[in-house]
Every structure is written in structure tokens, then in C-alpha cells.
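Student: Provide a 3D model corresponding to the input given below.
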Amino acid sequence: MIQSPRLPGIFSVGLKLWLILLMVQLSNMLFGMTITIANVVLPQIKGTMSVSQDEASWSITLNLVAAAVATPLTGWLAGRLGWRFLMFGTVLGFTLCSLLCGLAPNLESLIIFRVGQGIFGAPIMPLGQAIILSTFPRHLQPTAIVLWGVGAVFGPVIGPVIGSMMAEAYNWRAAFFVLVPVGIGTLFCTWFALADYDRSERDRFDWLGFITLSAAIIALQLIFDRGHRLDWYDSNIIVGLTFIGCISFWIFIIHCCFANQPFINLRIFLDRNFSLGTVISFVMGTLAFTGLVLFPSLLHDLRGYPDSIIGLLVGSRGLGNWLAFLVIIPLTRLAPRLSVASGLLIQAFASYMMARFDLNVTNFDIVWTNMLLGFGQSIAFTPMAILAFATLPKLRVTEGTTIFTLMRNFGSSIFISLSVLVLLRSTSENYSNMSENISMFYESNVLPVLPVQWQLGQNLGLLQLSLEIEKQASMIGYINSFHLMAIVAILATPLAVLMRPVPK
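Tutor: Next comes the predicted model:
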């Protein structure tokens, strides 16, 4: 019986590859920390700057929009600057913007510096993924991608814990300052890990394609962010943004079809695995950060939890991510499509169970549902990334990872805005519906056994009841947002089955 030769394992690679792996792990951790740190201190930002829920969420959504817009620049910048200088520059700019976020005097300046974080942080994940796929042998890529994902998971895990503790001990600004030493350590590792040999001949940049795509993305994001406040299409601003977005996207598609060297080569979508993987990446983006935005406000505003407890509860999702690492590699090798489908279904189930929460939800329920959500995300993401690039030519890898990350960030930003919209709209409608049945003139609502502060004949009683109705209406809004997460995950599950198997 003839046996195939045994391929060398991950521990047989040289020191250079291990240093590269450490570098991309640190950079991923830095990028992941800033997202979850900002989420967990969102209630403090609301209170300190006296802004509403949707206004405070701009610091999250516009950061992701900036990352989505700047992500397509990664391939061109990598060709012009090389891996070393591009990664070093992005980490340096990202670290400086983190410092400035902590020094921001108002919401406007905080949003500007958060946008800077998004722009400088945009190349981190696609460039790191491209470096892994280009430097590691194909048979080691699943293992390398899993180890690369350790940083992406570790950052969001420790981000809420460290950020909430720093915010409770000092204030929300300290949560951004803690990113600075991590960024400095990443700079040193980046300089010594990467050699400057990765420049290409592609010097021409398609500015028309970049501008039109950016305009379309920004217009769509602003429509979701400002639509509720401006009463949608009763506002000329929303009508104008819709017109700009549609025209910009139409010009972008036509230009990319006929340009000699387009900003994004649309022929890359002829690869079935990559196209399906990109759609699933968009869905994974919608599920990745929405809960991280909703839970801190839910626990702070409706349950009165301190920041440190909120950080621990939200960070429990990372435990599910870590547990998934025990099975990701064998699942990716044996049944990657089944792993992707199972991960999406697990996320759908976890979201559905979150939609069954009420104001009496226990800490245990919050922890196990978040752990299950994190477990599903991890066992779906790695095999999905492997399948998406399995049939893609090596020359298209950097461009592919750029589009891949763009769709993930864009999915996150759009769905966060959509979830906040559902929350606000549901809260308003349910408050109106429930308050219609409350009146001091309804004899059925006047109970003599109630304490004075709850009697409807007293102003204090009406105020207390109004606050309770507002809490119940807000909880219904959160439940509707969790239902939306479950529906999106279920709809994306069949796409995993349509992907081609990984070639041996």
C-alpha cells in the first residue's frame, strides 16, 4: 500500500514565519480592542457628553464606515509602499488616533478621531490575512489562519474587561489610553517581522472608482444613521443622499466594467466561492459587533450594572471564541462547509434565545448566550475564509482580502445603524401603545393598596409608571433587534452549502 508523504506541520516553519504570525496577531488584537472598548464605554460617553443613543453610536458606526471606505486602498498601498512600511504606518497612525480619542473634548472631535482610527486601522486585517496566505504553504494555511485569528479574538475579549475597569476606576478616556502601549509594542514587532520586498508594479490608482464607491457607502450609511431623526423621505437631505448614493454606485459599476485597471476588478466575483464567501462575510459582520453595541446600553440603562460587570458579561463572548479553537482545525480540514453552516445556525439560535430576554434576565443567561454566539462566529469564520480563497489565484489574494474585509466592516456599520433604528422605533411605538391604557381616570388602574409613589392620582405615581413603561418599551426594542440578528443568520446559512469544497 502506497502512502502519501507526510507534510511538515506548523511547528516546522522557521523563526521568520513565527515572527510574522506574532506581528499580525498583535495588530489584530489592537484593532479588535478598540472596537469593543468603545462599545463598553458608550453609556459613559452618552452621559458625559449629554448625547442620545443614536448620536453616541456614531462613534461606532462612522469608525466602521471609515474602515470600510479605506479598506479598498490596501492593495494599492501595499503595492506602492510594501508590507513593512504600510503596516508600520497604519499602526502608528492608529495609535496616535487612539491617544487623541482619549483627549477629545466633545463628541464632534471624538467622532473625527474615531474616523481616523478607522482609516488607519482599515489595512490591518486584510493585509495580515494576505501576508498569511502569501507566506505560509497551502497545507498550513488553515492552521495559520486559526492562529492569526487568536489575535482577532483576544482583542475583543480583553477589550471590554480592561476598558470597563479603566472606565470605572477613572473615566472613559482611560479606556482609549490603554491602547497606546499595545500600539507601541506592535510597532516594534512590525518593523522586525516584515522585510521590504513586497512592492509591485501597479503604480496607477483608480481615483474615480475609489471616489464613487466611497460616496455610495457614505451616503447609504448616513441614510440609516440620520433617517429616523430626519423623518426619512420627508427630508430633502435623505432624498439627496439617496440620489447621490444611487448615481455614485451606478457610475462605479459602469466604470469598473470598462476601465483597463479598475479600482476593483469585478471579474473576481466570477469565482463562486469568493462571491458566496463575500456575502457570508457581510452577514458575519452584521452579527459580530451588533450585540457588542446593544448589550452595554441594555445592561447600563435598564439594569443599572456598573461598567466593570458589563465588561465581564460582554467579554464572555470571547470564551466561546476560545472554546471554538479546540475544534476549528479538524472541522476546517474535514467538513468546512458543514462548519460554516453550523456556525451560522448556532449564531441564529443564540440570537433567538437573546430575543427571549426580559428585564429579569439573569447573568447566567447573558453569559451562556454570548458564549454560544462567540462559538458560532469562530467555527464559521475560519473555514469560510479558507473556502472563499481556495479557488482564487494567488495574484488576486490581496485584492480579495481587501473586498472581503470591506464587506465585513460595511455589514457591521450598516447593521449597527439598522439595529439602533429598530431599537429607537420599537421603543417609541411600544411606549405610545402601552401608555394609552394608563390614566388616572381609569378606576381599574387605581389601587388603594399601592404605596403613594405608585398611585396614579399623584404626579409622582405617574412619573414612576412612565419610567417603568419606558423601560419595558426599550426592552421590547432590544428584543426586536435580537430577532433581526437571528433572521439574518438563518437566511445566510444555505449559502455555505453552495460553496465548492477545498481542493486537496
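
Student: every contact and neighbour count from this point should use C-alpha atoms.
Tutor: OK.

Student: what strand or helix carries the residue nearest in space to the middle of the chain?
Tutor: Nearest residue to the geometric centre of the chain (Cα atoms, centre = their mean): Phe289, 4.0 Å. Per DSSP states H and E: Phe289 is located in helix 272-297.

Student: hang on, the earlier thing: looking at it, the residue nearest to the centre of the chain is touching Ser412, isn't it?
Tutor: Yes: here Phe289 lies in contact with Ser412, judged by Cα atoms under 8 Å, at a distance of 6.2 Å.

Student: work out the gap between stretch 451-461 and the centre of the chain.
Tutor: Mean C-alpha position of stretch 451-461 versus that of the full chain (Cα atoms, centre = their mean, to the nearest Å) differs by 44 Å.

Student: first vs last residue of it, how far apart are they?
Tutor: From its first residue to its last, stretch 451-461 covers 9 Å (Cα to Cα, to the nearest Å).

Student: quick one: contacts for Phe120?
Tutor: For Phe120, the contact set (Cα atoms under 8 Å, 6 or more residues apart in numbering) comprises 67, 89-91, 93-94.

Student: do that again at 7 Å, thanks
Tutor: By Cα atoms under 7 Å, 6 or more residues apart in numbering, the contact set of Phe120 is 90, 93-94.

Student: structure for this one too, so we can compare:
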Amino acid sequence: MSSQTARTGAPAAPHNAGVSSGSNPWLIAVLVALASFMEVLDTTIANVALPYIAGGVGVSEDEASWVVTTYLVANAISLTASGFLARRLGRKAFFVGCLALFTISSVLSGLAWNLQSLLLFRIMQGLGGGGMVPVSQSILADAFPPEKRGQGFALFGVAVVVAPVVGPTLGGWLSDNWSWHWCFLINGPVGLFAMAMIAAILREPATEKRRQLQQKGRFDLIGFVLAATFLGALELMLDRGLEDDWFSSSFIIIVATICAVAFMLMIPWEISRPNPMIDLRMIATRQFGTSLLVMLGAGAIMFSTTQFLPQLVQQNFGYTATWAGLVLSPGGVVTMVMMFIVGPLSGKVQPKYLIMAGALITALSMYDLTNVYGDLGFWFFSRSRILLGVGLPLIFLPILAAAYDGIPPDKTDQASALINVARNTGGSIGVSLASNVLAHREQFHQGRLAEHTIPSSVPYKDTLQQVTDYFAAHGSSLAEAHQQAIAWIGQQLQAQAAFLAYMDVFWVLTLISLAAVPLALSLRKVKLGGAAPMAH
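Tutor: A predicted model of the protein is given here:
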């Protein structure tokens, strides 16, 4: 890509040299968004299907959770090399190749005959998917003229922000009504269509490919291995930590050690390279480094709420997997509308102010959920998700205008990959943090509530008598009614402990949202009028 201005941070295509020269940019945007939608969808679609997968391949649900872990680890590893490979092979060839690998491995995942084969195909799927989304941003940057680029990225943004919301809904419905296999098989026909259309309409002139080859240095293999090891081990530790009891597990200790060693070796190596796999000097700048931190927080909010809100209504309100997914749907609709509002708005208002507004609205959404209790209905949860659907687009689109500000054109592919790494890693950190808060605070609250549930307590004795009378009036013998009353009180205690623990989770997410406000204020002003590529 040749540059627009460095201050806009938006890579622009050279005249008559873009990937999509002569093609309809809106058609390219739809196809690229469709391919990226599938990839992002697969980060969440399997979550609600894990009990079905466990039963289907004859393993425990804990073992089945590796289906999610392996995908995230492979995705993180692939992201680190996507920029270099796209430049070396050409964006069109690399994108179509990644899409082909993703589509084939999706079908194979649906046809897997045991857990080992499923994990292998999910690793292949993650490797293919990790390379698609960063390159999608560069393809779109070349497809649209600068004045319309914001609209193109808004369409792309709809796909990649709404996909994690659709994932649990679609996964739940397919698992409830068809089979868990269709959570993966559904990508087959869609992927073949997108692959054929993209191969037919994208154009990448030979002159552009030669220019890219001449400008880029050798592949930083050691840097790639160190970065991939660090990110892969970090994802693995975050995803498996709670289930393996963190540092009480020798496995987690080994993974954490590998992660730390890879990180410590990566820093001096990458700083000393002329063409590093990860440009640490770029990360260390105030503008790009702050943008990465905000993206980490946004990813944490998006992924943790997408996982824990359906979990809350399923476990504590009796929702089916399908209805739990539908709780997220109104927020998805609002997100789609907001993307087309924020796109043009980001060309008129400084990103720092939009991000600050989005962070405050997101914090309000999380604060709303701290009022959770047992008599709430469907629309309470949907309302909080609608608020989140307003807030997150005000963060996701403007943060890119800020992140790309001052980035030279030959670094935009790497910047795109790092932004995606930040979003994915933030999601893993958010889910891991929320899981630990939920588990430990539920134990804490259960212990505190149990202190007051003792035979000598007057409120306990009054409640026990009233509930015993209720069960006796409905046909139970006095002895049976007494046992039923004790069991009922125990269930209520566990339910209240769970509600209090979820309140603590949403308080933590509220604080994460508010932390983005001072970070946003530290960003410098950018030149308005261009649009940065949309991160997945």
C-alpha cells in the first residue's frame, strides 16, 4: 500500500495498483465481511455446544473445552505471521489460501470421529482464520477511495462485532434442534461461495506484488517462534488456568514458565532486528501503545459478556441455549445500526472523545447488570446488551483512527495484526478474569451466607417453619416436608451466592470500562477525514 497521509493512519491504495482495481468495492466489502464473519463466529459458536460435543465424542465437558482453547491458540499464532505472509505471497493469494484452509478444516471438524481428530482440525481452522481478518482490512483499504473508506469499514465492522453475539445464538439453536456437527459444517457452503467469488473479483497486479517483494526483508523466523510461543502459551494459560487450579497444577506452571521465557527472549531479539516480526518500538509509542491497551479492555468486555450473560440466564433463570443466545440479539441489532452512525461520525469527531463516550456507556451497561436478582425478565438483560451495543462501536471504530495515526504505510499490516492480537488476547484475559472472580466470590458469598443459616438463628427457624408448612400443605408428610424445606433453603442460599458473585463480575467489568476513559484522554488528536482499517 502507498500512503495517504501519515497523520490519518489509514493506508491507501496506490493509483491503479490496488488489490481490487476495477471491481465493485461494495461487493468486495460484503464478501470480505462474510468471510471474516465466519472466522469470528467460530470463536464463540462452540461455547454453548460443548456439552453436546462432549457427549458426541465420549469425553468429559472439561476435555471438550479444548475445542475452544486450541482454536484460540492457533489463531494467536497465525496472527503474528499474517502481515509478512500477505506481503510475500500477495494479499489475494494469502487471503484465498487462508479461507480455503478455514473452510476445509471447518467441514473436517464437523466430520471428526473423536476428540483428537476434532482438535487437529480446530488447530487448522484457527491457523486459517487468524490470517484472514488482518488482511481483510488491507483489502478494504485498497477497495475504497479515501472519502468512502469509513462506510466500507462500517459494513465490515458490523460483521466482526456482531459475529461473537450471533455465535452463541446460532450454536445453541443448531445444537438444540440439529446437531453440534452443524456448528462447523455450516461454514462449508458459505466458505466455498465466498472463496469462489473473492478469487473471481479481486485483482492484484503483478507490479504491486513485485513492489511488495522488493521492499520487504527476510522472514524473522526466531522472532516468529518467540512471539508465537509467548502468545500461544499465554492463551493456553488463561483458558485452562481456572479448570486446572492455576499454579497448583504442574501443567500451568510449565506453560507459564514457557510464556515468561519466550517473552523475555523476544524483547531483546525483536529490538535488535531491522525487520522484526513484532515492532516493539511501535508498541512502546504513546499513541499506538495506548490504543492497544484500550483494545485489550474492549475485547475483555465483549467476549466476557458474550460468554457470561448467556451462562447467567441458563444456569439461574432456566433459559434454553437458544433463548440465552436471543438475549444478546437486540444488542446485535443496535450494534449494526451504530456502526453506520459511528463510521461517518469518526470522520468529524476526534477519536479520543468518541472512545471516552463509548467507555462511559459501556460502563453504564455493566453497572446496570450489577443489580441482578432472581425476578428479572428477558428485557432487563436485553436492555443492558442494547446499551453495550451503543458503547462498543464508539470504541472499536475510533480506536483504529487513533492507533494508525503516524504509522508508516509499510507498517500497517503489522499494526493491523497487533490490533487483532490485542482484541483476541483481551478477550481471553477478560473471560479468565471473570471466571476466576465468579468462582472465588461465589465461594466467599456462600460462606458468608451460611454463617447466618444456622439452627439457632431466629430468621432461619422462622423460614424453615414457613417452608415446611408449605410443603406439608401440598401433600408431603411432616418429615418429608422438613427435609424438602432444608433442601429448598440450601438451593436459595446457592442461588443468592451466585447472584452476588455475578454482581462482583460486572463490577470488575465496570471498572475495566471506566479505565478506558483516562487512556482515551491521553491520546493525541488526529487529522480527520480518513478512516483506519477496522480491527476484528
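
Student: and the residue nearest to the centre of structure 1? What does it align with in structure 2?
Tutor: Aligning on TM-score structural alignment places Phe289 of structure 1 opposite Phe303 in structure 2.

Student: nearest spatial neighbour of that match, skipping sequence neighbours?
Tutor: Distances taken as Cα to Cα, 6 or more residues apart in numbering put Gly427 closest to Phe303 of structure 2, at 5.0 Å, once the chain neighbours are dropped.

Student: next one: Asp358 of structure 1
Tutor: That would be Met475: by Cα to Cα, 6+ apart, it lies 6.7 Å from Asp358 of structure 1.

Student: helix or strand: which one has the one you found?
Tutor: Assigned by DSSP H and E, Met475 of structure 1 falls in helix 459-497.

Student: that helix vs structure 2, mean deviation?
Tutor: Mean deviation of helix 459-497 of structure 1 relative to structure 2 after superposition (mean Cα distance after the TM-score superposition for structure 1): 2.5 Å.

Student: now stretch 107-120 of structure 1
Tutor: With mean Cα distance after the TM-score superposition for structure 1, stretch 107-120 of structure 1 averages 3.4 Å from its match.

Student: could you pull out the helices for the stretch 351-500 of structure 1?
Tutor: 363-390, 397-435, 459-497 (DSSP state H, counting those that start in this stretch).

Student: closest to Phe258 of structure 1 out of these?
Tutor: helix 397-435 (18.3 Å; Cα to Cα).

Student: just checking, what packs against that closest one?
Tutor: helix 58-70, helix 73-102, helix 124-135, helix 207-226, helix 272-297, helix 459-497 (3 or more Cα pairs under 7 Å, 6 or more residues apart in numbering; DSSP states H and E).

Student: identify all contacting residues around the shortest one.
Tutor: Looking back up the chat, that one is helix 124-135 of structure 1. 24, 27-28, 74, 87, 141, 144, 397-398, 401-402, 405.

Student: now do the buried residues in the helix or strand following it.
Tutor: Next helix or strand after helix 124-135 of structure 1 toward the C-terminus (DSSP H and E): helix 141-169. For helix 141-169 of structure 1, the neighbour count (16 or more other Cα atoms under 10 Å) marks 141-168 as buried.

Student: for Met503 of structure 2, which non-adjacent residue is spatially closest?
Tutor: Using Cα to Cα, 6+ apart, the closest residue to Met503 of structure 2 is Thr370 (4.4 Å).

Student: from what I see, the one you found and Leu509 are in contact.
Tutor: No: Thr370 of structure 2 is not in contact with Leu509 according to Cα atoms under 7 Å; the separation is 9.9 Å.

Student: please say which of the two ends up with more neighbours.
Tutor: Taking other Cα atoms under 10 Å, Thr370 of structure 2 and Leu509 do not tie; Leu509 has more neighbours (26 against 20).

Student: map the more buried one onto structure 1.
Tutor: So, by TM-score structural alignment, Leu509 of structure 2 is matched to Met485.

Student: same question, Asn424 of structure 2
Tutor: Aligned partner of Asn424 of structure 2 by TM-score structural alignment: Asn409.

Student: distance of that match from Phe269 of structure 1?
Tutor: Taking Cα to Cα, one finds Asn409 of structure 1 at 18 Å from Phe269 of structure 1.

Student: residue in structure 2 paired with the residue nearest to Asp358 of structure 1?
Tutor: Per TM-score structural alignment, Met475 of structure 1 is aligned with Phe499.

Student: what about that match, distance to Tyr373 of structure 2?
Tutor: 6 Å.

Student: Ala359 of structure 2 too?
Tutor: To Tyr373 of structure 2, Ala359 of structure 2 is 25 Å away according to Cα to Cα.

Student: between the two, who's got more neighbours?
Tutor: Ala359 (29 against 17).

Student: ok, the more buried one touching Leu514?
Tutor: Yes: in this structure, Ala359 of structure 2 is within contact of Leu514 by Cα under 7 Å, at 6.2 Å.

Student: count the neighbours of the closest residue to Leu388 of structure 2 other than its chain neighbours for me.
Tutor: Leaving out its chain neighbours, the residue that sits closest to Leu388 of structure 2 by Cα to Cα, 6+ apart is Thr362, at 5.2 Å. By other Cα under 10 Å, 31 other residues sit near Thr362 of structure 2.

Student: quick one: map Thr362 of structure 2 onto structure 1.
Tutor: Under the alignment (TM-score structural alignment), Thr362 of structure 2 pairs with Gln347 in structure 1.

Student: show me what contacts its match?
Tutor: Taking Cα under 7 Å, 6+ apart, one finds 373, 376-377, 489 in contact with Gln347 of structure 1.

Student: also Leu41 of structure 2?
Tutor: 163-164, 167.

Student: just Trp83 of structure 1 next, same as before
Tutor: Here Trp83 of structure 1 is in contact with 194, 196, 198 (criterion: Cα under 7 Å, 6+ apart).

Student: just to check, Phe210 of structure 1 is in contact with Phe263?
Tutor: Yes: assessed by Cα under 7 Å, Phe210 of structure 1 is found in contact with Phe263 at 6.3 Å.

Student: neighbour count winner among these two?
Tutor: Phe263 (24 against 18).

Student: residue in structure 2 matching the more buried one?
Tutor: For Phe263 of structure 1, the residue aligned by TM-score structural alignment is Met277.

Student: structure 2: which residue goes with Ser316 of structure 1?
Tutor: Match for Ser316 of structure 1 (TM-score structural alignment): Pro330.

Student: ok, now Thr74 of structure 1?
Tutor: Using TM-score structural alignment, the partner of Thr74 of structure 1 in structure 2 is Ser82.
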